[in-house]
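> here's my sequence, what's the structure:
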Amino acid sequence: MQDRHSETAPPPTLGVGLIGYAFMGAAHSQGWRTATRVFDLPLRPVLAAMAGRDRAAVRAAADRHGWAAAETDWRALVARDDVQLVDICVPGDRHAEIAIAALDAGKHVLCEKPLANSVAEAEAMTEAAERAGARGQVAMVGFNYRRVPAIAHARRLIAERRIGALRHVRLTYLQDWLVDPEFPLTWRLERRRAGSGALGDLGAHIVDLAQFLAGEPLVGVSAQLETFVRERPLLAGVSAGPSASGGTGRGPVTVDDAAVFTGRLASGALATFEASRMAPGRKNSLRLEISGELGSLAFDLERLNELLYHDHREPAAVAGFRRILVTEPDHPYLEAWWPPGHVLGYEHTFAHQARDLVMSIAAGTDPAPSFADGLQVQRVLAAVEESAAKNAVYTPVPVLAPAPGAGRARAQL
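Next up, the predicted model:
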């Protein structure tokens, strides 16, 4: 850990307001609490307020996670003088309204992925971020897996051309929490709230990782989507009338359960993707392999501190994948943590995310991933849906071309 003793004055504070208190709200809370205790930051994040619609629940969550105040209206949180940054951790159907209002109110914004439920919403958010950037504000998307040290190290090795020009990338993200057909109809299974299913929930992560690691956008896709369980029990207290099968107490699933698609990167490299919430035995299995002309890199989230590297220039007699334990002080983010070999976990990605955002705010630099990056992911997701609707017809992806002087809204792949 870094030496926290200093004779200098404490850094200025950055008041954070969090909207949403469920799974992601808890993860972000952990990140904000931890970042200032581990990293020497030029601004000190202060947990000013948390917002949620249920007064008792949000007050309890605020107390549990260390937030000073609780609000039941997100607008009241945005209006608070002690909040300079708004962190959005609510379903996708509310992202655009909240983010645009917060940016227009002069706040910095962190928004969970996917950026929005549609390309049109993502475009409006990116335009708002561009306007805000001219005033010195920043807006970032919460693709936390970029902050896994092993993945950040892989990006460094690819940028250094350790594996040469890319040939193909393979990414899968599999979960099994929807295998039971009696699992209830939550908001993540409703298109009007979630935008899409496994595609947006899991696929957004691996699309972002493909573009981040490659340093270039996807320019076209060919896809298939499937919903295996088309009706599910309603949550307690919810009524939708008779179901399509003639019963009551069930409602339609309006998003995909699984998505599979191929893609082409701007350089011509090929990509394959698989996202599913119907893969028995896979709890949170994110895997990737990047192959180039000189070698390959591989990563498995269940072995989060390890990166596999194969140098194809070595003699066949000794060649093979070698394990890099990504815990050395010169690996990404590790300068602030424990001695080598003392591994990190999932929750640390949110502390790294908070650290990177605070550094961007203090330096007045473009954050990564920016809202423009989130928009580019949204365009890929839309192209996947269009391709699947046309039975896997190859569908081009419009690539964001920043206008001269676009500044902070520029894509930072």
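
> hey, let's count contacts and neighbours off CA atoms from now on
Will do.

> what comes up buried for stretch 264-271?
For stretch 264-271, the neighbour count (16 or more other CA atoms under 10 Å) marks 264, 265, 266, 269, 270, 271 as buried.

> surely the last one touches residue 264?
So the one you mean is residue 271. Yes. Between residue 271 and residue 264 there is a contact under CA atoms under 8 Å: 5.9 Å.

> got the contact list for residue 177?
Residue 177 makes contact with 277, 278, 283, according to CA atoms under 8 Å, 6 or more residues apart in numbering.

> so how do I select the buried members of those residues in PyMOL?
This is the PyMOL syntax for the buried subset of the contacts of residue 177, where burial follows 16+ other CA under 10 Å:
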select buried, resi 277+278
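
> quick check: the farthest pair among the buried residues of stretch 264-271?
266 and 271 (11.0 Å; CA to CA).

> packing partners of the longest helix seen in the chain?
For the chain, the helix that runs over the most residues, judged by DSSP state H, is helix 371-389. Contact here means 3 or more CA pairs under 8 Å, 6 or more residues apart in numbering; DSSP states H and E; on that basis helix 371-389 packs against helix 119-133, strand 139-142, helix 204-214, strand 218-226, strand 395-396.

> quick check: buried residues in it?
371-388.

> for stretch 308-327, same thing?
308, 309, 310, 311, 312, 320, 321, 325, 326, 327.

> stretch 144-160 now?
Of all the residues in stretch 144-160, those buried under the rule 16+ other CA under 10 Å are 144-155, 157-158.

> out of these, which sit inside strands?
Among the buried residues of stretch 144-160, no member is found in strands (DSSP state E).

> sequence B follows; please return its structure for comparison with A:
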Amino acid sequence: MVGHSFMGAAHSQAWRVAPRFFDLPLRPVMAVVCGRDRARTEAAAVRLGWAHAETDWKALLDRDDVQVVDICTPGDTHAEIAVAALEAGKHVLCEKPLANSVLEAQVMADAAERAAEQGVRAMVGFTYRRVPAISLARDLVAQGRLGRIHHVRAQYLQDWIVDPAAPLSWRLQKEKAGSGALGDIGAHIVDAAQFILGDTIHEVSGTLQTFVTERPLAAEHAGLSGTASSAGTGPVTVDDAALFLARFTGGALGTFEATRFANGRKNAIRIEINGSAGSLAFDFEDMNVLHFFDGTEDAGVAGFRRIVVTEPQHPYVDAWWPAGHGLGYEHAFTHQAVDLVRAIAADTDPTPTFADGLQVQRVLAAVEDSSASRTWHAV
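As a prediction, the model looks like this:
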């Protein structure tokens, strides 16, 4: 694994837990974690359960005990690491968004396609697909329970940089992160909506906004909650909020909102889908529940049904706890690891593929172009 901060901890938890709860055809072994700072990486290896520590990711490519490279680094490093790993014959799991540009994502998708011909697999980490309630939503849409889809409403709301004194971090610098709320959290709801519908966005009209344009410089190595230094301020070069309209290939209309300025909202992901025969609604703040409206029922008794998605027949749930004992944020990462291991063992491409990640990257780029030109843009 390359990178050991927030996502590195989540991925490590997944690799530790997956073979202990799921019957896997291959058993993951946590061989080595890589970071830039020797002392911090060695401490992370001990804390997170990795056998060895490296400070140069290129060293991983020559190690015989590494068959999978898990990339949990800022977006500006994804393409170089992923392409090199695939060309070295290593399977790759790469955090989202896939890259910082469509060009980089295209290079990565091309490399993944070439690698697949040699049995080497690649997956992009749109983890919310693995929340059982979201997987159930996709199943209901695929079964035709909603009929023809008319509307998609999706929000991802956070508030971690509302305070203007919050320090500048890599997530607020375009050269490292690619974009702000749009790519960091907007990418998740784009993928989730397309996943649930089994459809893609083909046209967007959007606007981006940066509310705080200068922030205190962060102390060295500061992350999401790093402390500010006394070295002055630096420019914020990404968006704080992104809003856009979307048209899906199948005819549905979508409204999307991603912001890190929704005061009081910590990690609120909300998706509602309206079709000719019914509706679905999901809120990550109540992540074990899916609301379903069956429009074919008699109007006298019809209403939204609250489905607690913890039954053994629900996606992934049978490996965990008795019905009614809810899952949490970390479980979706475990499901991601499980799906990747099973795909590698079956010699099939896992999903979402790098091609799926490229498609999301094209949506993000179209939103940026639309915001700049104030016109609709094709994806």
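
> please state their TM-score.
The TM-score (TM-score structural alignment, normalised by the length of the second structure) is 0.97; 371 aligned residues with a CA RMSD of 1.0 Å.

> picking up where we left off before, show me which of the contacts of residue 177 of the first structure is closest to residue 46 of the first structure.
residue 283 (33.3 Å).

> now do the same for that closest one: its match in the second structure.
Matched to the second structure by TM-score structural alignment, residue 283 of the first structure sits across from residue 266.

> surely that match meets residue 161?
No. Under the criterion of CA under 8 Å, residue 266 of the second structure makes no contact with residue 161, lying 10.6 Å away.

> host element of the equivalent of residue 63 of the first structure over in the second structure?
By TM-score structural alignment, residue 63 of the first structure lines up with residue 46 in the second structure. According to DSSP states H and E, residue 46 of the second structure maps onto helix 38-48.

> what is that helix packed up against?
helix 6-21, strand 32-34, strand 52-54.

> wait, which of these is closest to residue 221 of the second structure?
Closest among those, using CA to CA: helix 6-21, at 12.7 Å.

> straight-line length of stretch 44-59 of the first structure, end to end?
23 Å (CA to CA, to the nearest Å).

> how far off centre is it?
22 Å (CA atoms, centre = their mean, to the nearest Å).

> so which bits of it are buried?
By 16+ other CA under 10 Å, the buried positions in stretch 44-59 of the first structure come out as 44, 45, 46, 47, 48, 49, 50, 51, 52, 57, 58, 59.

> from the residues you listed, which is closest to residue 224 of the first structure?
Closest approach between the buried residues of stretch 44-59 of the first structure and residue 224 of the first structure, by CA to CA: residue 52, at 36.3 Å.

> so who does the alignment partner in the second structure of that closest one touch?
Using TM-score structural alignment, the partner of residue 52 of the first structure in the second structure is residue 35. Residue 35 of the second structure sits next to 2, 3, 4, 41, 53, 54, 55, 56, 57 when contact means CA under 8 Å, 6+ apart.

> mark which of those residues are buried, thanks.
2, 3, 4, 41, 53, 54, 55, 57.

> ok, of those residues, which one's closest to residue 228 of the second structure?
Closest to residue 228 of the second structure, out of all of those and judged by CA to CA, is residue 4, at 21.4 Å.

> element containing the counterpart of that closest one in the first structure?
When the first structure is aligned by TM-score structural alignment, residue 4 of the second structure is paired with residue 21. Take DSSP H and E as the rule and residue 21 of the first structure turns out to sit in neither a helix nor a strand.

> next up, the contacts around residue 21 of the first structure.
50, 51, 52, 58, 61, 89.

> and the nearest residue to the fourth one once chain neighbours are set aside, how far is that from residue 368 of the first structure?
Distance criterion CA to CA, 6 or more residues apart in numbering; nearest residue to residue 58 of the first structure, sequence neighbours excluded, is residue 52 at 5.4 Å. According to CA to CA, residue 52 of the first structure stands 27 Å off from residue 368 of the first structure.

> ditto for residue 104 of the first structure
Distance from residue 104 of the first structure to residue 368 of the first structure, by CA to CA: 20 Å.

> circling back to that earlier point, between the helices and strands packed on helix 38-48 of the second structure, which gets nearest to residue 209 of the second structure?
Closest to residue 209 of the second structure of these, according to CA to CA: helix 6-21, at 25.7 Å.

> tell me roughly how far the closest one lies from the first structure on average.
For helix 6-21 of the second structure, the mean distance to aligned residues of the first structure following superposition is 0.3 Å (mean CA distance after the TM-score superposition for the first structure).

> pull out the buried positions in that helix.
8, 9, 10, 11, 12, 13, 14, 15, 16, 17, 18, 19.

> what sits against the fifth one?
Spelled out, it's residue 12 of the second structure. Counted by CA under 8 Å, 6+ apart, residue 12 of the second structure has contacts 48, 49.

> please report how far it lies from residue 178 of the second structure.
Taking CA to CA, one finds residue 12 of the second structure at 25 Å from residue 178 of the second structure.

> which one of the buried residues of helix 6-21 of the second structure is nearest to residue 283 of the second structure?
Comparing the buried residues of helix 6-21 of the second structure against residue 283 of the second structure with CA to CA places residue 10 closest, at 20.9 Å.
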